[in-house]
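[1] quick one, what's the 3D model for this:
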Amino acid sequence: MKFNFLTKQKNTIVNHENATAFPLTPEYELYASVVTTSLSASFYEKDTARLDRIKTLIQKCNPVFVAKLAVYARNEMNMRSVPLVLVVELAKIYSGDALISKMIVHVIQRADEITELLAYYQMANDRKGTKKLNRLSKQIQKGLAVSFNKFDEYQFAKYNRDGSVKLKDALFLVHPKAKDEAQQELFNKIVADTLQTPYTWETELSQLGQVKFYNVAEKQKAFTNKWEELIDSNKIGYMALMRNLRNIMEANVSGFHIEKVCHYLTNENAVMKSKQLPFRFLAAYRELKELPSKYTSMVLDALETAVMVSAKNIKGFDVNTSVVVACDVSGSMQQPISPKSKILLYDIGLMLGMLMQSQCKNVVSGMFGDKWKIINMPKRSVLSNVNEYYKREGEVGYSTNGHLVLEDLIKRNERVDKVMLFTDVQMWNSNSTNHTFANSWNRYKTIAPNAKLYLFDLAGYGYAPIDKQKNDVYLIAGWSDKVFDVLHALEDKSSALNYINRIEL
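    You can find the predicted model right below:
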């Protein structure tokens, strides 16, 4: 985003490192907060602080923008929970036309999101007792009724879980209108709990897990056969396959079946349809890296190929455009994105940084903490590059001295077109000098007046380290490779908010 959306305030504010910072408009702060949250604790925020901040910001923002942001977060950033929060919280304060119902139809992409939305509605409105979902918002009711028409029996059965709100509860509550007799029969099955149990790899393995085996060898052979059967069935989804690569390899399936798995992992159509966040490939890569299997290298190569396929639509820069890619590996970036995840914020930064590096022909890359260090890597080894950076992060220390990236360019009198930092934007100076991030950029612009600065905000804490409306500074937020679509939209001097506002409801 161009920083012409920043508020003008005379009072000095500071970031979480007590360094001078600049506030964002409510719309921009909401955008950055939403696309960088798993609704769990961050390094600087408690469990409920992010959710509370999002709820407060919704009340300050244009309702149409909030609706479009929810659609963007769900359909382009592939987020699931936070778009439902935006729906419910906006419905609390906005009524009168069809905005909420249209928003819901665009946001609901899986059958279980119908019940998850109602579960959050119940919680957010502190509903208890037998009529906990009574007096449901009319627009939420209308949107969910239309959403019921999106799914078939397999999709309903797959997500017909025994949660606080069941599909049957939702059906009775929103009264969807069947589009034909076949769908009415499907609704009747939901009511009668007679949906046909879907064939899934989970049910197959679960049933096998209940069998008593004579010995360990017999059990091993049974699971080998079952995984080979599941692979041959072609019914394991892309994400499920990635998450189970270790299980598959430890089941000692045949080389033929490993090749089949690798073929699917690298299939361009399968990769693009899967809409995987980049760090999912990294998680799978790390899970297998030390596995003592004769097929480990083959699968690691397949994951590298899959990442390059996923990056195919990223518009990089040609040899005539010079780029600096700088990844923040400071202490605050070493924070899991959720309590159960092994993925850290700086993993996401490194992954996005290496994806960008892989698509640029005239590029220097490196990492910063106490120091800034250039570490150039091959272009076709995104995952192994991230792993190499991961092993070397201690070489630069753990502060957030992003200004050193700029000071290095100034010292070398190096003119570049684009400077990209992947960071939590909590910039400060730990080196006892007078340099600030904003000051360093202003000085660099006297050397390279056409240079542009892109800050990729991976944490969404609500501040920026610089406030220069006419100095080619942009801020983009998110964990998906879709952030690069926003990057290229900014080439026309637009903003991240304008990119979101292009969405039609």
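
[2] can we go C-alpha only for contacts and neighbour counts from here?
    Noted.

[3] does Ala119 touch Leu167 like I think?
    No: the criterion here is CA atoms under 8 Å, and Ala119 misses it with Leu167 at 11.1 Å.

[4] want to put them side by side, so please do this one too:
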Amino acid sequence: MSKFNLSGLRRTGTSAVRTADHATGRTHEGARGHARDAKGELFLLAVTSFVAEDTFYEAAAERDERLRALAATVALEDVDWTLRLVRWLRTGAHLRTVALVVAAEAVKARLEAGIAGDNRALVEAALDRADEPGEMLAYWASRHGRAFPKPVKRGVATAAERLYTERSLLKYDARGRDYRFADVLELTHARPRDARQSALFRHALDRRHDRADAVPDELAVLAARERLLAVPVAERRATLVGDPDGLRRAGMTWEQVAGWLQGPLDAAAWEALVPSMGYMALLRNLRNFDQAGVADDVAATVAAKLADAGEVARSRQLPLRFLSAYRAAPSLRWAWPLEQALQASLANVPELPGRTLVLVDRSGSMFSRLSGRSTVTRADAAAVFGAALAVRSARADLVEFGTDSRTVAARRGESVLALAGRMGNLGGTNTAAAVRRHFRRHDRVVIVTDEQAWAGWRGQDPTWAVPATVPVYTFNLAGYRYGHGPSGSANRHTFGGLSDQGFAAIPLLEAGRDADWPF
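    Model (predicted):
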């Protein structure tokens, strides 16, 4: 019987996350599970992980150990791929801690194996904010001791030379850190790139060892800060309102201004601060703006910046940040700009032709928080991604599923934030039943899930009811070891992560091209 010379077969290329075509284990709910190769498992785990955080099925210690072991294994097999992964995790997916851990463990494995080359580059690739050189040293010391190998020190030094500025010193050189700027400089012997940074390095060392005197003339931002600190407390609010740009020149964040004023930020203070506030600072303070009663014209300025697609791209915010802000902001005046911002952050979610079945996992395991400091869950992520795909597609059936399943009415162009808010908690993970019930000769199926499905009918994988000619795209949001079905070819593909980037592979695959890693 012919397997390939068939009419009507929708041919897709191969994709990056690959499994064997047969089950090799069990999901956490007992269904037949498919293990990925080491690169695929590391990728899915890394793009869904917040280090030192429990998930529904996996304790933090177990999950972190799996991450470390995979990073070590893959770094020995393919260092070029590992370096590209680390760089992309930090600057593409905007995941700080996991990029640092993967880089450190990759370097540790390579050094133990006696392999030189690329180790310094791995360390530097993970560091993109001025507090991260110290974070790398702190992580290495906690895991591998305080004898820092030369590649680690040189990678950290190069990052410090690139990242250390007056403003970053003021923001990140806190007394409560084990490795302050001066400690990094002394341990790694970083070399200043010019006379101004040389003065900055000397000042960081002096203040760390309590011998700082007057601020050097070359350091204008620090000098401006000193002048502001000299203003009597009773005169500071008038100074803020009269010269709001002075705080920008002094590198003052809104948190530092609140401390400088030694009192709450009222409407006048917020109105003076808004023009110099960064995107993330605005996003975090919508509730504060409302409670203080900032003027409508100032609120309009904030809204315009939030909705600007260029500002969204530069802010590097994950889509779920906008959902979190939407829930926290009490005023409806923020709803539309946050919807626009969310849509801009989902630029990689394609507009799919034909009929698409979108299945959103709303089982109990999806409702664990992404981190201890977050109110957002994997169920929220699934709802946002599923809703975005549905409202952009030509014709989509949006379904939420758990023990049972139900259709969620979605119109093209509808608000993703409002649509995601209408979904509930549906109990178990009966993926197979949802597929059987709702698949009606669709052109494709997209499942947004943690893949920890119940056993399907007669032990089949949950998508057995979808013909082999129809592509099934699983978007994984948890990174557990075993997935619910095969992946990599034959119209079955798995992507993953907490950003929109994986969805860009769908049009490529449906054009018959291969979809490689996103880096």
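
[5] tm score of chain vs chain?
    Superposed pair, TM-score by TM-score structural alignment, normalised by the length of the first structure: 0.85. Supporting alignment: 457 aligned residues with a CA RMSD of 2.3 Å.

[6] just to revisit the earlier point, between Ala119 and Leu167 of the first structure, which has more neighbouring residues?
    Leu167 (25 against 19; other CA atoms under 10 Å).

[7] mind listing what the more buried one touches?
    If you count contacts by CA atoms under 8 Å, 6 or more residues apart in numbering, Leu167 of the first structure has them with Asp112, Ile114, Thr115, Asn160, Arg161, Ile190.

[8] closest to Lys150 of the first structure out of those?
    Using CA to CA, Ile114 is the member of the contacts of Leu167 of the first structure that lies nearest Lys150 of the first structure, at 10.9 Å.

[9] trace the closest one over to the second structure, please.
    Applying TM-score structural alignment, one finds that Ile114 of the first structure aligns to Pro133 in the second structure.

[10] which residue is the nearest non-sequential neighbour of its match?
    With sequence-adjacent residues excluded and distances taken as CA to CA, 6 or more residues apart in numbering, Pro133 of the second structure is closest to Val156, at 5.3 Å.

[11] that neighbour contacts Val123, correct?
    Yes: with contact defined as CA under 8 Å, Val156 of the second structure reaches Val123; the gap is 6.7 Å.

[12] once you drop chain neighbours, what's closest to Ala174 of the second structure?
    Nearest to Ala174 of the second structure is Arg180, by CA to CA, 6+ apart, at 6.9 Å.

[13] do Pro336 of the first structure as well
    Closest to Pro336 of the first structure by CA to CA, 6+ apart is Leu344, at 4.1 Å.

[14] what is the burial count for the corresponding residue of the second structure for that neighbour?
    Applying TM-score structural alignment, one finds that Leu344 of the first structure aligns to Thr377 in the second structure. Look at Thr377 of the second structure: counted by other CA under 10 Å, it has 17 neighbours.

[15] please apply the same query to the one 4 residues further on.
    Using other CA under 10 Å as the criterion, Ala381 of the second structure is surrounded by 26 other residues.

[16] mind checking the SS state of it?
    Look at Ala381 of the second structure: counting by DSSP: H, G, I helix; E, B strand; the rest coil, its state is helix.

[17] tell me the contacts of it?
    Leu320, Leu477, Leu498.

[18] out of these, flag the one nearest to Ala309 of the second structure.
    Of the contacts of Ala381 of the second structure, the one sitting nearest to Ala309 of the second structure (CA to CA) turns out to be Leu320, at 16.0 Å.

[19] hmm, Thr375 and the closest one touching each other?
    No: taking contacts as CA under 8 Å, Leu320 of the second structure lies outside contact range of Thr375: 10.2 Å.

[20] neighbour count winner among these two?
    Leu320 (20 against 12).

[21] does the residue most central in space within the first structure count as helix, strand or coil?
    Centroid-nearest residue in the first structure: Trp479, 4.1 Å away (criterion: CA atoms, centre = their mean). Using three-state DSSP, the secondary structure recorded for Trp479 of the first structure is coil.

[22] so the corresponding residue of the second structure for Val105 of the first structure is in which element?
    In the second structure, the residue matched to Val105 of the first structure (TM-score structural alignment) is Glu124. Per DSSP states H and E, Glu124 of the second structure falls inside helix 119-125.

[23] average distance between that helix and the first structure?
    After superposition onto the first structure, helix 119-125 of the second structure sits on average 2.4 Å from its aligned residues (mean CA distance after the TM-score superposition for the first structure).

[24] ok, residues contacting that helix?
    In contact with helix 119-125 of the second structure (CA under 8 Å, 6+ apart) are residues 83, 86-87, 90, 100, 103-104, 106-107, 110, 151-152, 154-156, 158-159.

[25] okay, strands next: where are they in the stretch 301-450 of the first structure?
    323-328, 363-368, 372-374, 418-423 (DSSP state E, counting those that start in this stretch).
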